[in-house]
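Q: show me the folded form of this:
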Amino acid sequence: MNATQTGILAGLILGLAATQGFTAFLVTLAVGVIGMVVGRVLDGELDLGDVFGKGRDK
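A: As a prediction, this is how the structure comes out:
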């Protein structure tokens, strides 16, 4: 199990634990996506510098 899978699993579990009621699905989905992104960063599959840009040189 790599860091991406661990991040998704942890995010989904935390989302389920933190939610109750009608918005449970949306909160769990959002926390799962955050966990996936963190896991990909830890695996080195996603570079945040490419996502947010490195700044503008003028």
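
Q: contacts and neighbour counts: CA atoms only from here.
A: Fine.

Q: skip the chain neighbours and tell me the closest residue to Thr28.
A: In space, and not counting its chain neighbours, Thr28 is closest to Gly15: 4.3 Å by Cα to Cα, 6 or more residues apart in numbering.

Q: second chain to compare with the first, below:
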Amino acid sequence: MSMAVVGLAAGMALGFAGYFGGFGAFLLVAALGLIGFVAGKFLDGELELGDLFRPRERDGRRR
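A: Coordinates of the predicted model:
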């Protein structure tokens, strides 16, 4: 599935949540979507848990 289709589905889900549930539901769906995205990246091996908490170097080099 292409990223455009995934983005379309996420946008539609957020739109329905905002329309039927109000702004609170919109924020809840957005937060759960973000958590699911990060979990998916972690399970695919594209993200390590240390990447979320380790400070980044400005020039891209590690010490």
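
Q: can you calculate the TM-score here?
A: Structural agreement between the overlaid chains, expressed as a TM-score with TM-score structural alignment, normalised by the length of the first structure, amounts to 0.51; 39 aligned residues with a Cα RMSD of 2.3 Å.

Q: Val51 of the first structure versus the residue nearest to Thr28 of the first structure, what's the distance?
A: Taking Cα to Cα, to the nearest Å as the measure, Gly15 of the first structure and Val51 of the first structure are separated by 25 Å.

Q: settle it for me: which of the two has more neighbours?
A: Using other Cα atoms under 10 Å as the criterion, Gly15 of the first structure and Val51 rank with Gly15 on top: 21 against 8.

Q: in contact with the more buried one, which residues?
A: With contact set as Cα atoms under 8 Å, 6 or more residues apart in numbering, Gly15 of the first structure has these partners: 24, 27-29, 31-32.

Q: tell me which element the residue nearest the centre of the second structure falls in.
A: When Cα atoms, centre = their mean is applied to the second structure, the residue found nearest the centroid is Leu34 (2.9 Å). In this assignment (DSSP states H and E), Leu34 of the second structure forms part of helix 3-44.

Q: who are the contact partners of the closest residue to Ala13 of the second structure other than its chain neighbours?
A: Leaving aside its sequence neighbours, Ala13 of the second structure sits nearest to Val29 (Cα to Cα, 6+ apart; 7.7 Å). Under the criterion of Cα under 8 Å, 6+ apart, the contact partners of Val29 of the second structure comprise 13-14, 17.
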